[in-house]
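1. here is a sequence together with a model predicted from it:
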Amino acid sequence: MVLSIIIILSLLFLIFNYYISDNDFLAPSIVFILMFLVQSVMCLIATSYLNITFNMEVLIILLISYLIFTIFNVYNAVILKKTTNVVAGIKTATSRKLYFLPLSSSVSWIINGLSVLLIYSNYKFLQRLSNAYGGTRSLSEMISLYDRLTKFRPEVYRSLGVHRPFYYTALSLLVLAGSYLTIYILVNNFIVNKKINWLQMLTAVLLIIEMYFSGSRSPIFRVITFVAFLYYIFSIRNGLQHRERQKIFSKFLRWGIVLTIVFLSTLSLYGRSNSYSLFHYFFIYVGAPLWNLDTFIQTHSLPQMTQAFGEQTFIAFHNSFLRSGFLLDLPFVKANAAYGLGNVYTTFYQFLHDFGWLGLVPLVTIIVWYYSGSYRKILMTKNEPVIDFRLFVYAYLINDLIMLFFSNRFYETILQKNTIRLFIVAYLISSILFEQAIKIGPLKISFRKQR
């Protein structure tokens, strides 16, 4: 009964927000509500073989979150209607076509060369790790070993004493920033002239190969959502007609189906096996987290005892800046003796774990405040022949909005030291390449030659 109400409620909020946002299917409220609607439908399908029941607490959590997203969405709609021009049915302040962004081929060659070096270094590192753990393995087995040790047995991983080369951290940060900027330019210029720069495309391919060695598909998925969001926004800024947005939505649906098939068919590349049906394996990722959240609420007192303020919610900050060494408290859940449900509980799990019900509204509001405010400003931004860094950051973080149905990705990402470093390095590179100056508030350092 509660599950049916969740589905109906999600559908009603989705339709209302879609109408309020002028049929903008990538408005933050639409993305958030849609993902939880998909979760709910997956749970409904899974009732054909699992005894799935929901309690009112999950319904209340979703209702509160939907209301917060909807309030900000209504505010955005009012502000956009008052302050911007209506261009092709989308409310945006764009007054001219998108600019072509030139990138020197020498810069691309440098990034690509460094990427190859990092891929080789990663491969040798995995070999050393495999040997230290007891013998040689295939590439997929080495990747799986690294993934298991770092996620579930970090103390064993540290005890092996296998490290990457001294230059790896700094170089990988530089390459990651340069590669994301290259992809930004690649998508921008494709929208402008419908041509692909294959040297820049090689940069994207090498980045994905490098991410493959990490053992996780999440970084690759982030690149995909980064590209998709930029494609949509650049199309709008280049004069996308209102009716053509539906064509982009159709493209995204097709891409989503293809990506789902690829996701399910590449397990062996990561050295993973699956004893379940393909549906249940997919359900563990999309569906089970919501049910796991309900199970957690019903079986635990809230909030849980922690060693530090926001230990689980702000774990990235504690471990990255304070070196606390906390581990995520994510026990695996089983539906019965035959079916496991994974160990993810949506983003709300950490909020309730650390702060109980009192933390729900402020923590969700912060998320909505960032995504709604930034999205509004992105739609209102005029085209300039430079990197729109607000758009760059938002396109990077759109993945965390999508993945809120899965885990606490937003706070884990923005409070991670490496994320902040990435944005700083990317900002410095883009400022030097396209503005020949670095601006920090009122301070401006110019690299242009004075005449």
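-> Looks like it came in fine.
2. please make it C-alpha for all contacts and neighbour counts, starting now.
-> OK.
3. mind checking how far T182 is from L199?
-> With distances defined as Cα to Cα, to the nearest Å, the gap from T182 to L199 amounts to 10 Å.
4. out of the two, which sits in the busier spot?
-> A direct count of neighbours by other Cα atoms under 10 Å for T182 and L199 places T182 higher, at 22 against 15.
5. another one to put next to it:
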Amino acid sequence: MGYLFLTIIILTISAYYLNGKELIAPSFLFSVAFLVASFFALLNGEKWGYNLNNSTYFVIVLGILEFIIISYIIRIIFRTHPNGINKANTDHTVFINNRKLIYVEIIQFIFVFVIIWNVKKVTGQSDITKAVNMLNYSANGFIGMSYELPTYAKLMQNFNFAVGIFGEYLFIKELVENRKFKIIFFIEVLFALSGSILSGSRGGTLIAIVSLLVFYMLIQQKRIDWNPRKNLISILLVIIIAAIVLFLFKQTTTWVGRGEETRSSFDYISIYMGAEIKNLDLFINNGMFPIKTELFGQQTFVTIYDFLIKHLNYPAQTYNLVLPFQSVNGYGLGNVYTVFYPWLYDFGYSGILFLTLIMASISEIIYEISIKSSQNIAPYIRLFYGGTVAPCIVFSFFSNRFFEAMNIITIIVTIVIYWFINHFLVKEINKNE
């Protein structure tokens, strides 16, 4: 475990310098995510065991290395383009119609009450915390009962979260560029942070926190006076926010109706921050992969199949991910296995090679485009990178978030919302016209 941690330190440092010290470059985010996970795994080595299968070591290390190399190649291609990377956009000034945004926020508050009513209705629970817990357990296949919100309620959730991400970008932009704390934008930050709780999940809240930090760095990097030496401030900011989140994480179980957690805070956090590596090791030790099923890439492309089955009548049964709970030496380790688990499950070692290539390529391309983009109040591609792609990369140490986010309908709806809200809120644009 110690060798893994030391190796990932070297890879993370390499990614940092290869990316010009840009803290939100995909390969750096990917590396640092596994660095944190390996650190927690190392801290728990005495309980879980320090030894890792050599195959586990090489899967993680070579996966990270490939991600760095592919990202760097694509970066070089983009950075040598004649147009270059624009550091600041001074061609136009955009003004937000605050009155219209207030109207939108009133609608969002109404949506929240409608969603709460639906959560209680479909679960039959009058207590909202118990209701959201049952909804979450049903979604993850932990109980036999099937609870699902109606389509219009899901669309309301998508709308609130997408507009919340949009608001996060505006909030950070105003804070960084004008040193102003705009309440009207901060309300949207709260919508983004709290949205997923009504589904019994804390994942959306964590995504919203990561998005805030990514938007901060995106906007900082666009400034003419940006200098990599300022990264120390950003790193300290990330450490402080991460410490607060970890301190509060155990307490949030009651927010989603899961009851009081009896394990120590350290043990509880370790299950979410380091046990994934040990679980992956246990899976690799069993050696029973790839597992052939009727569906190609069943575990990797679960949301794509979910879309095909529900909306295009694909001839297959709806299914849940195969994520058995693990334990070692009497310690429960949960049921999360890193991004590499479903790839090994479906395709074996060759899956690591090809899917890392795909993930790194898509992530880096979107990142490079988002840097250049400067149209609209909040550029769609920048919102998509900060609100979807970057958080999925960060949580690669946890699960297959990247390919699970490839829900065609959700992506389309989100982009449409970004387009609508950008145009709806514009008060004035192009000061030179």
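-> Yep, that arrived. Note that this is a predicted model, so its numbers are computed, not measured.
6. any idea what the TM-score comes out to?
-> The TM-score (TM-score structural alignment, normalised by the length of structure 2) is 0.88; 420 aligned residues with a Cα RMSD of 2.7 Å.
7. before we move on, the earlier item: give the residues shared as contacts by T182 and L199 of structure 1.
-> S108 (Cα atoms under 8 Å, 6 or more residues apart in numbering).
8. strands of the stretch 51-200 of structure 1, start to end?
-> Assignment of strands within the stretch 51-200 of structure 1 using DSSP state E, counting those that start in this stretch yields the ranges 86-87, 90-91.
9. most tightly surrounded among those strands?
-> The highest mean neighbour count among the strands of the stretch 51-200 of structure 1, using mean count of other Cα atoms under 10 Å, belongs to strand 90-91: a mean of 24.
10. list the contacts of that strand.
-> Contacts of strand 90-91 of structure 1 from elsewhere in the structure, counted by Cα under 8 Å, 6+ apart, are 22, 24, 80-81, 84-85, 236, 241-242, 379-380.
11. what's the ChimeraX line that selects buried ones from the residues you listed?
-> Selection of the buried residues among the contacts of strand 90-91 of structure 1 in ChimeraX, burial being defined by 16 or more other Cα atoms under 10 Å:
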select :24,80,84,85,236,242,379,380
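12. closest one to F406 of structure 1 out of the contacts of strand 90-91 of structure 1, please.
-> Here the nearest of the contacts of strand 90-91 of structure 1 to F406 of structure 1, counting by Cα to Cα, is D24; it sits at 23.2 Å.
13. could you look up the SS state of the closest one?
-> Under the three-state scheme (DSSP: H, G, I helix; E, B strand; the rest coil), the conformation of D24 of structure 1 reads as coil.
14. distance of the alignment partner in structure 2 of I367 of structure 1 relative to V339 of structure 2?
-> Taking TM-score structural alignment for the superposition, I367 of structure 1 sits opposite M359 in structure 2. As for M359 of structure 2, its distance to V339 of structure 2 is 11 Å (criterion: Cα to Cα).
15. and for F5 of structure 2?
-> Taking Cα to Cα as the measure, F5 of structure 2 falls 18 Å from V339 of structure 2.
16. okay, the two: which has more neighbours?
-> Relative neighbour count places V339 above the other of F5 of structure 2 and V339, with 25 against 21, counting by other Cα under 10 Å.
17. need the three-state assignment for whatever residue of structure 2 lines up with L328 of structure 1.
-> In structure 2, the residue paired with L328 of structure 1 is L321, using TM-score structural alignment. Secondary structure for L321 of structure 2, judged by three-state DSSP, is coil.
18. check the gap between the nearest residue to L321 of structure 2 once chain neighbours are set aside and S138 of structure 2 for me.
-> Distances taken as Cα to Cα, 6 or more residues apart in numbering put Q299 closest to L321 of structure 2, at 6.0 Å, once the chain neighbours are dropped. In this view, Q299 of structure 2 and S138 of structure 2 are 18 Å apart by Cα to Cα.
19. which one's more surrounded, those two?
-> Q299 (26 against 17).
20. which residues touch the more buried one?
-> For Q299 of structure 2, the contacting residues are 321-322, 342-343, 345-346, taking Cα under 8 Å, 6+ apart as the criterion.
21. just say helix, strand or coil for whatever residue of structure 2 lines up with T346 of structure 1.
-> With TM-score structural alignment as the criterion, the equivalent of T346 of structure 1 in structure 2 is T338. Per three-state DSSP, the secondary structure class of T338 of structure 2 is coil.
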